[in-house]
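# Provided below for reference: sequence and predicted model.
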Amino acid sequence: MKNKFIYLSILAMAGLVSCEPEFENAVDTNYTAGEADFSSYVAIGNSLTAGYMDGTMYKSGQANSFPNLLSQQFATVGGGVFTQPSYEEDVNNLGGILGVPGFGTRRVINFATSAPENIAGTSTITLTAQATAYNNMGVPGAKSFHLLAPGYGNPAGLALGQANPYYVRHATSNTSTVLGDAVSKNPTFFTNWIGANDILSYATTGGIGVDQTGNPNPLTYGTNDITDPTVFAGVYSLIINGGTHPAFGTVTGLAQNGAKGVVATIPSVTSIPFFTTVPYNPVTAAAVGGASNITALNAQLYGPLKQALTAFGAGSRINLLIATGGNPLLIKDESLTNLSAQLTAAFTPSLGAATAAFYGSVFGQARQATADDLVLLTTSGVIGTAPTGVPAPLDKYGVTYPLQDQHILIPSEQTAIANATNAYNAAIKSIAASKGLAVADMNAILGVLVNGLRSVDGSIYTANYFSGAATENKVLFSLDGVHPNARGYAVIANEIIKVINAHYKSNMPFLNPSYFPGINVVATN
């Protein structure tokens, strides 16, 4: 998850907690590292590792990255200094990147409207080179193979889409790699949570990318494509074990010199609020201006369309609207047989050739959404707006004009995501087992989180997106709907501590998520 931040991703971030998380311990003077050595802890990953939240990287958000929180607990058992890329430039805590299109300021809740929006102001974060390897080598937007790519931090590659502005800020050279910089810290312990973006950018753009399963060359992939599972497994093995890659050369792995660590699986990204907040059936009589408009829509569009589709054996694609409840959004489903020519012929006698051709092109693969479709969070701002160049009366996205591929995840796209997620996680677990590494199963943890959880102090936390004051102190996701908020990252850190304590016979204290901030609310914006 738009490989701007991307991502996500997703997000996957969200995979957060087991049934009975321990959020705080009694005072224990017998803390121990067990079989682990935390003197040089290095974290590698994407936005979930970097501390991305509310749609951007910003100073106070980064302070609550889960690796930074972990390092504070590691300090109780001999952990060393932990460094992160500098965001001291972010004097107003706005985030974004100055002069780089698409990198906006952080999302906040405007108290005056109770609505999420980007905070007003101009970013002060620049691309000034820090040329430093840090302990936190999480790079927002990075896919698995990006960690091995020389030049991913070269500013000359930005315009070509070959570099990442977040890595440009701290790459040690124009030819360095994220993994190479991480290994240069000589880690004795590491966390690796990479792979979400290999599917998340496909998911958060409504599946407009390509499922590259079967394509072994990642250098040919587009920004929003799904990484081939075999490519992912090979790259992941190199990240852990080192070796040689035909495109990226010789690689030194995180565990190659005996370091221990934790790897995290990839959560089911379609379970996060970005995909579960907007209902598939928000078209009510009130939303379209009253029951009389429902009647008019049925007479002028839905009725004739259903009649024509029925004649071609596809009448189930469209049903008449009702005035007493929610109606499904109108969407385009590219997996359907295209009936454009048939509809054009059917409407020509009543509408004329030109208008009928337009109707045919618009509704040839149209249908109403079902509960099996996922409406993207970003689509909430599109529903009811006018598509470019479309005249009345068809100028209402989701009502009289189908939402397009980039607005919806249809079931076939969700299946592609699920298949890749399962394959990636199988590879992660297998590679971890071969090296005796601990596994934080964020995929399984997410299944618990989405149903809500209760901490030992009685606090209730949920995976819901912010929906008003009643949920303000309960949600674990930030306002981008993909990444956790600070409280959510504390939950992630606790889950990893639990895994470390069990796998490496350590005894470290837990964090109390209620001590961390949730949603950002500003009085005015």
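Ah, there it is. Numbering: from 1, shown residues only.

# switch to C-alpha atoms for all contacts and neighbour counts from now on
Will do.

# Specify the local secondary structure of the closest residue to Leu254 other than its chain neighbours.
Leaving out its chain neighbours, the residue that sits closest to Leu254 by Cα to Cα, 6 or more residues apart in numbering is Ile240, at 5.0 Å. At Ile240 the chain is in helix, as set by DSSP: H, G, I helix; E, B strand; the rest coil.

# who's in contact with Ile240?
Gly253, Leu254, Ala255, Gln256, Ile431 (Cα atoms under 8 Å, 6 or more residues apart in numbering).

# So which residues of the stretch 151-300 of the chain form strands?
189-193, 243-245, 249-251, 260-264 (DSSP state E, counting those that start in this stretch).

# Which of the residues in the third one are classified as buried?
Spelled out, it's strand 249-251. Using 16 or more other Cα atoms under 10 Å as the test for burial, strand 249-251 gives Val251.

# try this one next to it:
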Amino acid sequence: MKNYKYIGLFLLSLSIVSCDDNSDFDPIPAEEVVEVALDINGLDFSKYISIGASFTAGYTDGAMFKAAQENSFPNILAGKFGTEFNQPLMDDNIGGLVFNGTAVQPPRFFFNGAPTRLPAAPTTQLGVPASGGPFHNFGAPGAKSFHLGVPGYGQLNPYFGRMASSPTATVMGDALAQNPTFFTLSEIGGNDVLGYALSGGSGVDRSPNVPENLNPANYGGNDITNPNVFASVFSGMVAALTANGAKGVVANVPYITDLANFTTVPHNPVPLDGATAGGVNAAFAAYNGGLQQILDLKNAGLLPAQVLPLLVNYDQAEVDRRQVNFVAGQNAVLMLDENLSNLTPINPGLTNMRQATADDLLLLASSSVIGTTVGGNPQLINGVTVPLADNWVLTPQEQASIMTATDAYNTTIAAVASSNPNIAFVDFKGVLTEASTGIMFDNYTMTTSLVTGGLVSLDGVHLTARGYALMANKILAAMDAEFGSNFTLATGGLAKAGDYPTNYSAALR
């Protein structure tokens, strides 16, 4: 009973204190927000232009559409600069292009449990010029570095075709004709490796300095641009843009293999039960034995001399790497690998295939192929009994080609920026590397994960609107550091994460 008595006295004392009318406290004043005026430190934004490819255009969710263009990083920057900025806006928020009633570029993705193409017909007509010029955003989706100086490029690129001043115009020529006072030159070089990456390394790495690689006229659409070609083009663009005293910002190229298109599908997405795994292994028993037999014959000196050049690097490690072995549970996909020793002239049944490892990168689109049957035959299953084609996977060797070229491009970009006092430099490669584990933008942690990360859009390559806003802020910070402006400190000087979406509704048309 004593405990209850003391508790009652304690509660009584609290009620007496709380009811004391004589305790009069001064009100807590609201925290005063200090307004910081914007100081551009003499920068001239009266004619701002942006030059680049799909990132510059605002390409998002696998398409170009009006809302995404309005949330492009150049348009965000122009709003902070307080300058007029005309873009070749699409006619709708569906995305894609139509010609004679047929869609020739698909509509955008929306999220429907998975990235799904919008079930709607594009209304933007191929070949019809955009209204609202002269334009200031010269972002041409798909453009490689050397494309920006190609006469008549609008005949090859429908997006530049919508804003080209004439049938023979070049992107750089039209941009320079605007007499820019300030510019952004961003993501130049991204498409020089992206086509190769998105084709699973099916193009040619043109990095070796042989004559045919120094002439882009020899290139296929998925080839990696020679770094010397890139250096010449990029240096020339910056020299032309700054010749009359204009200032600008350049950004380097991230490792595109860090993007969700290459990191979402695991190397081992095939679930099998024990019986099925055993049946598949039985079907590959002769294949596995044939691999070992070739090596045994090589080591015994019993193979014809004419086939030995094919087996220079063929050893036990490769035999082991090529063994096909499925187990109960999750399994690595079966894939082709052109880097393996070519055994088919010796035994046509020994295809260049192996199971993937964690070092291989499967393209996002491969998820729609893995597990499907070939010709409706239930015995022929892609990624299990039939190897995935080369265009669905990036091997470590192909990844190395992409990274080596990217590093060379970035060396040029950094050198050009450091040697020109009119240029600010943005390390977008570093931003994307940080985002692979998480980068803060206001109160949001953004990553490169598909759908949930907030940075990369549903196509796995291009940014969300919020991602482009982050990119705009990184550019403004680089300008502050190089030119003495104060966008990062000024009231309203930076874009706010909450003002920009990470996805667009399917109802938006």
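Good, I have the coordinates. Keep in mind that what you see is a predicted model, and the values were worked out from it rather than measured.

# still on that earlier bit, most neighbours of all the contacts of Ile240 of the first structure, which one?
Highest neighbour count within those, by other Cα atoms under 10 Å: Leu254, with 31 neighbours.

# Tell me the counterpart of Leu364 of the second structure in the first structure.
When the first structure is aligned by TM-score structural alignment, Leu364 of the second structure is paired with Leu377.

# The closest residue to that match other than its chain neighbours: neighbouring residues, count only.
Spatial nearest neighbour of Leu377 of the first structure, excluding adjacent residues (Cα to Cα, 6+ apart): Phe274 at 4.8 Å. Phe274 of the first structure has 28 neighbouring residues, counting by other Cα under 10 Å.

# Can you tell me what Ser430 of the first structure aligns to in the second structure?
Ser430 of the first structure maps onto Ala415 in the second structure, by TM-score structural alignment.

# For the helix or strand where that match lies, give me every contacting residue.
Assigned by DSSP states H and E, Ala415 of the second structure belongs to helix 396-418. For helix 396-418 of the second structure, contacts defined as Cα under 8 Å, 6+ apart pick out 189, 193, 196-197, 200-201, 205, 207, 224-227, 230-231, 234-235, 238, 250-255, 257, 339, 359-360, 423-425.

# Please pull up the equivalent of Ala67 of the second structure in the first structure.
Ala67 of the second structure maps onto Ser60 in the first structure, by TM-score structural alignment.

# just to revisit the earlier point, next, the angle strand 247-251 makes with the helix holding Ala415 of the second structure.
If you take axes from the mean of the first three to the mean of the last three Cα atoms, to 10 degrees, helix 396-418 of the second structure sits at 160 degrees to strand 247-251.

# Check the mean deviation of helix 396-418 of the second structure from the first structure.
In the superposition with the first structure, the average deviation recorded for helix 396-418 of the second structure is 0.8 Å (mean Cα distance after the TM-score superposition for the first structure).

# surely the residue nearest to Leu377 of the first structure meets Leu376?
Yes: the pair Phe274 of the first structure and Leu376 qualifies as a contact (Cα atoms under 8 Å) at a distance of 5.9 Å.

# Can you tell me the SS state at the residue lying farthest from the centre of the first structure?
Going by Cα atoms, centre = their mean, the residue of the first structure most distant from its centre is Pro349, 47.7 Å out. Following three-state DSSP, the label given to Pro349 of the first structure is helix.
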